[in-house]
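J.: sharing a sequence plus its predicted fold:
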Amino acid sequence: MYELKTKKTDNSVIEFIEAVESPKKREDAYKLLDIFKETTGFEAKMWGPSIIGFGSYHYKYNSGHEGDAPLVGFSPRKAKISLYFAPGETKREQLLKSFGKHTTGKACVYINKIEDIDENVLKELIIESVKFLRETYPEK
């Protein structure tokens, strides 16, 4: 059976951020911590060894695969900062047009530093993601 790699842990978010090598990435991580917490109303929790997540939802796919994941989150990785949100494909693309300097992967948006992006658009992406996931995977 498939074992989820990214599970909520009791590891310290602050200790994780303090271990980030780059002082600039550490500073940005604290700023993102404040933005995500203020925007979602959720406390930050570590998911796996390197994702700082906010809130959670339970998903179940048609294939039968199911699990829990953070509603939104981020990770200050060595190369870039990964942002995790899922505001629905159309809404996400629309918001990213005015987001600022970024690249995208399948599930992530990557930024170099906070100064490269519009913080208000970030907050909107967070809000839309929480709304979309709550509607898609309602709590039972």
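T.: Sure thing, it's come through. Numbers count the residues shown, from 1 in each chain.
J.: alpha carbons only for contacts and neighbour counts from here, please
T.: Will do.
J.: buried ones in stretch 24-39?
T.: 25-30, 32-33, 35-37, 39 (16 or more other C-alpha atoms under 10 Å).
J.: run the chain-centre distance for it.
T.: How far stretch 24-39 lies from its chain's middle: 11 Å, per C-alpha atoms, centre = their mean, to the nearest Å.
J.: stretch 119-126 now?
T.: 12 Å.
J.: pull out the buried residues from that stretch.
T.: Within stretch 119-126, the residues that qualify as buried are 121-126, counting by 16+ other C-alpha under 10 Å.
J.: sorry, back to before: now, the buried residues of stretch 24-39 that are in helices?
T.: Assigned to helices by DSSP state H, the following of these qualify: 25-30, 32-33, 35-37, 39.
J.: would you turn the residues you listed into TSV with distance to G48?
T.: Shown next, in TSV, are these (distance: C-alpha to C-alpha, whole Å):
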residue	distance to G48
K25	19
R26	19
E27	21
D28	20
A29	17
Y30	19
L32	18
L33	17
I35	21
F36	18
K37	19
T39	22
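J.: which of these lies closest to Y61?
T.: F36 (26.8 Å; C-alpha to C-alpha).
J.: how far away is that closest one from T104?
T.: According to C-alpha to C-alpha, to the nearest Å, F36 and T104 sit 19 Å apart.
J.: got another, please set it beside the one above:
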Amino acid sequence: MYELKTKETDASVSAFIESIDNPKKREDAYRMLDIYTETTGLEAKMWGPSIIGFGSYHYKYASGHEGDAPLASFSPRKAKISLYLSMNENDRVILLNQLGKHTAGKGCVYVNKVADMNLEVLKACILRSMSYLKSEEVRLA
């Protein structure tokens, strides 16, 4: 049976952030924690060893694979900050074009530092992603 690697843990978010060696990265992680907490209205929890998540949603694929994942999340990685954002393609194009300096994969957006982003657009991305993950569009995928 497949065991999810990324699940909610009881680990301390602040202890994780304090373990970040680079003082600038640590400062950015605390800033992101504040932004996500304020925007989501939810408590931060650790998901796996390095993802800071807010809330959760249940997913189930057509294959039958299912599980829980954070509704909103980010990870202050050594190289870049990973933002886990899920949006429909139209919202994704519009909002990411306004976000600021970043690179993007299918489900992740990578930024070097908080100062590179338009924080109002980041907040809109977080809210849009949460709304999308709660929608029927995702549940039926």
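T.: Here it is on my side, so go on. As the structure is a computational prediction, the values presented were derived from the model and not from experiment.
J.: ok, the residue nearest to P70 of structure 2 when sequence neighbours are not counted - contacts?
T.: Counting by C-alpha to C-alpha, 6 or more residues apart in numbering, S56 is the residue found nearest to P70 of structure 2 once chain neighbours are left out, at 4.2 Å. Contact partners of S56 of structure 2, counting by C-alpha atoms under 8 Å, 6 or more residues apart in numbering, are 68-72.
J.: ChimeraX command for the buried members of these?
T.: Restricted to buried positions by 16+ other C-alpha under 10 Å, the ChimeraX selection for the contacts of S56 of structure 2 reads:
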select :69,70,71,72
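J.: number of nearby residues for S22 of structure 1?
T.: 13 (other C-alpha atoms under 10 Å).
J.: so L127 of structure 2 touches T40, yeah?
T.: Yes: here L127 of structure 2 reaches T40: they are 7.2 Å apart, a contact under C-alpha atoms under 8 Å.
J.: next one: the residue positioned nearest the centre of structure 1 from G64 of structure 1, what distance?
T.: Compute the mean C-alpha point of structure 1, and by C-alpha atoms, centre = their mean the closest residue is G73, 1.9 Å away. The spacing between G73 of structure 1 and G64 of structure 1, counted by C-alpha to C-alpha, is 25 Å.
J.: check contacts around the closest residue to K5 of structure 2 other than its chain neighbours.
T.: Take K5 of structure 2 and drop its neighbours on the chain: the residue closest to it by C-alpha to C-alpha, 6+ apart is G48, 6.4 Å away. If you count contacts by C-alpha under 8 Å, 6+ apart, G48 of structure 2 has them with 5-9.
J.: give me that answer again for 10 Å
T.: Residues counted as contacts of G48 of structure 2 (C-alpha atoms under 10 Å, 6 or more residues apart in numbering) are 4-11.
J.: now which of those residues would you call buried?
T.: Buried, going by 16+ other C-alpha under 10 Å: 6-8, out of the contacts of G48 of structure 2.
J.: in CSV: those, plus distance to I94 of structure 2 and secondary structure.
T.: Putting the buried ones among the contacts of G48 of structure 2 into CSV (distance: C-alpha to C-alpha, whole Å; DSSP: H, G, I helix; E, B strand; the rest coil) gives the following:
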residue, distance to I94 of structure 2, secondary structure
T6, 29, coil
K7, 31, coil
E8, 31, strand
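J.: wait, doesn't I126 of structure 1 sit right on F42?
T.: No: using C-alpha atoms under 10 Å, I126 of structure 1 makes no contact with F42, being 11.8 Å away.
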